[in-house]
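In: Sequence and predicted structure, then a few things I'm wondering about:
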Amino acid sequence: MLQVLFIAFLCIVAINFSYFLFFGIFFFSYKERKIENDNQNYIPVSLIICAKNEASSLQENIPLFLKQSHPDFELILVNDTSADETLEVMEDFQRQDARIKIVNVQNNERFWGNKKYALTLGIKKAMHSHLIFTDADCKPKSNEWLSLMASQFSETKEIVLGYGSYDTIENSFLNKMIRYETLLTATQYFSYAYWGSAYMGVGRNLAYTSQLFYDHNGFVPHMNILSGDDDLFVNAAATSKNVALVLEKDGFTKSEPKNTWQEWYTQKRRHVSTASHYKPKHKFLLGLYFASQVLFWLLGAILWIADSNFAYWIIGFFIFKLFLKYIVIGKAAKTLNEKGLLWLMPFQEIVLLATQFGIFVHNLISKPVHWK
């Protein structure tokens, strides 16, 4: 029986290593691009921001969006039935800048609290066919952000995936966990996209064409699912050839992370709840990755307890896995400008796996609530 478990452990080790090689090849082969303003063939774009009770964030961030160097864009602000002064803030900025258009979403019994309904109205309002999305609490990392995202559109590239980072809070383990989880998620979805099998993007930094949106019937196939306006659409619409990536630091966005474990846990519940609606191949591959991470620790512990002779093998594989992971995730962290996350990585991995397992079980028992 122990021999069977050891063979199973070796298989899990091989799967672990295969995934990190899969991720590493992308990040070590990716070469950063620079935007050339003089020669850039600018595509007019519509920047769409959906906001629900985000008056203070909009007051702070709309000026940053309006300062973007891109010469031809409109800013569509969608007020999703806010109860605060969100609409008033939008209207104040609209009076100052003609590029701003407002969509004021009223309560709808059928679609109440559904961000996808509000976003659909914003997309229908767009004058341009190339759409770029972010959130009200997001800040562009530079004035070149919009141009970098727009520059990746072409005749064949209909989806552009960007990176949405979070602010760094010193001496906060929760902040390190949030940023570490965000880094790992980005490592996966960028790598899958590079290999021609994009399965998600993040609404904090995402772009696609309106034609692609209408060709796939928008959000209608999953309108009844509370989250997934970003990843479920990308999962359905992405092909092996129509996705472009932006990993240049000037093309990132940054937003405020959750302040409590409960807030972060609730947010992740919504995100995880969409995974069951991915394409079967993505559910299998992502599920296999998660299972291989859990089983590495579980089988290793069982073998160690059952027979101490296995300890040397387990320690050796653990050190090698940790070494490989530090190289790959370290390269990803450098590319995505995430600092100070690697020194706690083994502990962070255990906490994250336990949290993800708890979310999986919790979502089986009850469904998460509205997006705001």
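Out: That came in fine, so what should we check first? Residues are numbered from 1 along each chain as shown.
In: can we go C-alpha only for contacts and neighbour counts from here?
Out: Will do.
In: Show me where this protein has its helices.
Out: 2-29, 55-66, 86-96, 115-125, 145-151, 173-194, 210-215, 231-237, 261-273, 280-306, 311-335, 345-365 (DSSP state H).
In: Enumerate the positions of the second one that are buried.
Out: Neighbour-count burial for helix 55-66, counted by 16 or more other Cα atoms under 10 Å, picks out A55, S57, L58, Q59, N61, I62, L64, F65, L66.
In: Who are the packing partners of it?
Out: When contacts are defined as 3 or more Cα pairs under 8 Å, 6 or more residues apart in numbering; DSSP states H and E, helix 55-66 sits against helix 86-96, strand 138-140.
In: and if we set it to 7 Å?
Out: helix 86-96 (3 or more Cα pairs under 7 Å, 6 or more residues apart in numbering; DSSP states H and E).
In: tell me which residues in the helix it packs on are buried?
Out: Neighbour-count burial for helix 86-96 [16+ other Cα under 10 Å]: T86, L87, V89, M90, F93, Q94.
In: For the last one, give me its contacts.
Out: Residues in contact with Q94, defined by Cα atoms under 7 Å, 6 or more residues apart in numbering, are I100, K101.
In: gap between it and L245?
Out: According to Cα to Cα, to the nearest Å, Q94 and L245 sit 31 Å apart.
In: same check, this time on the first one
Out: Distance of T86 to L245, given as Cα to Cα: 32 Å.
In: Same check on S151?
Out: 10 Å.
In: Also V13?
Out: Distance from V13 to L245, by Cα to Cα: 30 Å.
In: related to what we said a few turns ago, out of the buried residues of helix 86-96, which is nearest to L298?
Out: Of all the buried residues of helix 86-96, the one with the least separation from L298 (Cα to Cα) is T86, at 48.7 Å.
In: In addition, the following structure is provided for comparison:
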Amino acid sequence: MILVTGGAGFIGANFVLDWLRLSDEPVLNLDKLTYAGNLRTLASIEQSRHHVFVRGDICDAALVDSLLLEHKPRAVVHFAAESHVDRSIHGPADFVQTNVVGTFALLESARRYWSGLDDASRAAFRFLHISTDEVFGSLSPIDPQFSETTPYAPNSPYSATKAGSDHLVRAYHHTYGLPTLTTNCSNNYGPYQFPEKLIPLIIANAIAGKSLPVYGDGHNVRDWLYVGDHCAALRVVLSDGVPGDKYNVGGWNEKTNIEVVQTVCDLLDKARPKAGGGSYRQQIAFVKDRPGHDRRYAIDARKIERELGWKPAETFETGLGKTVQWYLDNEAWVTEVASGEYRKWVETNYAARA
């Protein structure tokens, strides 16, 4: 069995679904079910005897300790995190609590559990920590891509707290010998992403006839990674990664935000033409930029390909095509996710930028 934290969130849920589709090894899924956690995403495995869901907080040491002792997982795969930059600007305290304090608490529980294992189980145990490329800061248009040795320079409360969690994971390996692994990924997209993030927000707003908000001049650059490719990379790192090491996971798809929005519009024009004619591009609206908005992220993913044999299977075009079609085919999921709290958040965040 493996323990997955945050397994009802976007990337975590995709990982759990893919894991159980490809393996009969059970998953113990621990998720606090904050606004971005959604059990509807896991409806297809609700009755599976290989999926054990527990609602709980990684900061609850007594709960985590008891779960580890009861289920005896061979690995912890740690997704649980607050992850939206804009939310971290408006309310950084939750990010410090979950990303830093929560990771610390989880590491302490994992260390206690690992220390009590027999020699063979100790050697086989892994703690896989999933992080972000945002810990490296911002690149100019001519800077080389982020590598595993790029110095940390986080610029938002979100990225600062993720950087703190990365440092704790590294310290627990070097100080205590805990067999940790860390991945730093680029922007994920795909099915089941909460509609506060760029791509699902644009899809939802477009078909609802709303404006499509683009920060600043729209030329902030991100490397885009299809979530299924990310999950495949994590399985490889968990299986073959070197304890104490870190691996960058990227899609080799650098795109400006305006390019992403325009491409989504073009795909929607073909898949669901507007009733009155015209293009969804007509709904694009540039809004006030976010404070401290990093200009460019770009991942050098050569190490994981060279050492572990992983590279993305999807291009940006194929991955985005699948993503747009999934959202069109699953509007009921989007409707259920878009609760009153979410609508209130969108109004708070974007009304002041219009």
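Out: That came in fine, so what should we check first? Note that this is a predicted model, so its numbers are computed, not measured.
In: overall similarity of the pair, as a TM-score.
Out: The TM-score (TM-score structural alignment, normalised by the length of the second structure) is 0.28; 177 aligned residues with a Cα RMSD of 7.2 Å.
In: I figured G164 of the first structure hits T185, correct?
Out: No: counting by Cα atoms under 7 Å, T185 is not a contact partner of G164 of the first structure; they are 10.9 Å apart.
In: neighbour count winner among those two?
Out: Just comparing G164 of the first structure and T185: by other Cα atoms under 10 Å the higher neighbour count belongs to G164, 26 against 15.
In: which non-adjacent residue is nearest the more buried one?
Out: T253 (4.9 Å; Cα to Cα, 6 or more residues apart in numbering).
In: With V294 of the first structure instead?
Out: Using Cα to Cα, 6+ apart, the nearest residue to V294 of the first structure is L353, at 6.9 Å.
In: Neighbours of the one you found, how many?
Out: Residues near L353 of the first structure, counting by other Cα under 10 Å: 15.
In: For it, give its distance to R269 of the first structure.
Out: 14 Å.
In: list the helices and strands the longest helix belonging to the second structure packs on?
Out: What stands out as the longest helix in the second structure, according to DSSP H, is helix 157-176. Packing partners of helix 157-176 of the second structure (3+ Cα pairs under 7 Å, 6+ apart): helix 85-90, helix 92-95.
In: quick one, which of these is nearest to R111 of the second structure?
Out: Among these, if distance is taken as Cα to Cα, the winner is helix 92-95, at 22.9 Å.
In: Would you mind listing the buried residues in the closest one?
Out: P92, F95.
In: can you pull the contacts of T103 of the second structure?
Out: So T103 of the second structure contacts S165 (Cα under 7 Å, 6+ apart).
In: Report the angle between the host helix or strand of it and helix 157-176.
Out: Assigned by DSSP states H and E, T103 of the second structure belongs to helix 103-115. Counting by axes from the mean of the first three to the mean of the last three Cα atoms, to 10 degrees, helix 103-115 of the second structure lies at 30 degrees to helix 157-176.
In: So which bits of helix 103-115 of the second structure are buried?
Out: By neighbour count with 16+ other Cα under 10 Å, helix 103-115 of the second structure contains the buried residues T103, F104, A105, L106, L107, E108, S109, A110, R111, Y113, W114.
In: Distance to T318 of the second structure added to the helices and strands packed on helix 157-176 of the second structure, as TSV?
Out: Converted to TSV, these look like this (distance: least, Cα to Cα, whole Å):
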stretch	distance to T318 of the second structure
helix 85-90	27
helix 92-95	33
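In: quick one, which of those helices is nearest to V260 of the second structure?
Out: helix 85-90 (18.4 Å).
In: And the closest one, what does it pack against?
Out: Helix 85-90 of the second structure packs on helix 157-176, going by 3+ Cα pairs under 7 Å, 6+ apart.
In: now for the helix or strand that the helix it packs on is followed by, which elements pack on it?
Out: Per DSSP H and E, the first helix or strand lying C-terminal to helix 157-176 of the second structure is strand 180-185. The contact analysis (3+ Cα pairs under 7 Å, 6+ apart) places strand 180-185 of the second structure against strand 126-132, strand 246-249.
In: Which SSE is immediately downstream of the last one?
Out: In other words, strand 246-249 of the second structure. Criterion used, DSSP H and E; the element after strand 246-249 of the second structure is strand 254-256.
In: Please, where are all the strands along the second structure?
Out: 2-5, 27-31, 51-55, 75-78, 126-132, 180-185, 187-189, 212-215, 221-226, 246-249, 254-256, 284-287 (DSSP state E).
In: Can I get these in TSV including distance to E307 of the second structure?
Out: Formatted as TSV, the strands of the second structure follow (distance: least, Cα to Cα, whole Å):
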stretch	distance to E307 of the second structure
strand 2-5	24
strand 27-31	27
strand 51-55	31
strand 75-78	21
strand 126-132	17
strand 180-185	14
strand 187-189	22
strand 212-215	37
strand 221-226	19
strand 246-249	10
strand 254-256	23
strand 284-287	42
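In: Redo these as JSON lines? Include mean neighbour count and distance to L238 of the second structure.
Out: Listed next are those as JSON lines, based on neighbours: other Cα atoms under 10 Å; distance: least, Cα to Cα, whole Å:
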{"stretch": "strand 2-5", "mean neighbour count": "24", "distance to L238 of the second structure": "11"}
{"stretch": "strand 27-31", "mean neighbour count": "23", "distance to L238 of the second structure": "14"}
{"stretch": "strand 51-55", "mean neighbour count": "16", "distance to L238 of the second structure": "19"}
{"stretch": "strand 75-78", "mean neighbour count": "22", "distance to L238 of the second structure": "8"}
{"stretch": "strand 126-132", "mean neighbour count": "24", "distance to L238 of the second structure": "7"}
{"stretch": "strand 180-185", "mean neighbour count": "25", "distance to L238 of the second structure": "8"}
{"stretch": "strand 187-189", "mean neighbour count": "22", "distance to L238 of the second structure": "19"}
{"stretch": "strand 212-215", "mean neighbour count": "22", "distance to L238 of the second structure": "36"}
{"stretch": "strand 221-226", "mean neighbour count": "24", "distance to L238 of the second structure": "19"}
{"stretch": "strand 246-249", "mean neighbour count": "26", "distance to L238 of the second structure": "11"}
{"stretch": "strand 254-256", "mean neighbour count": "18", "distance to L238 of the second structure": "26"}
{"stretch": "strand 284-287", "mean neighbour count": "17", "distance to L238 of the second structure": "41"}
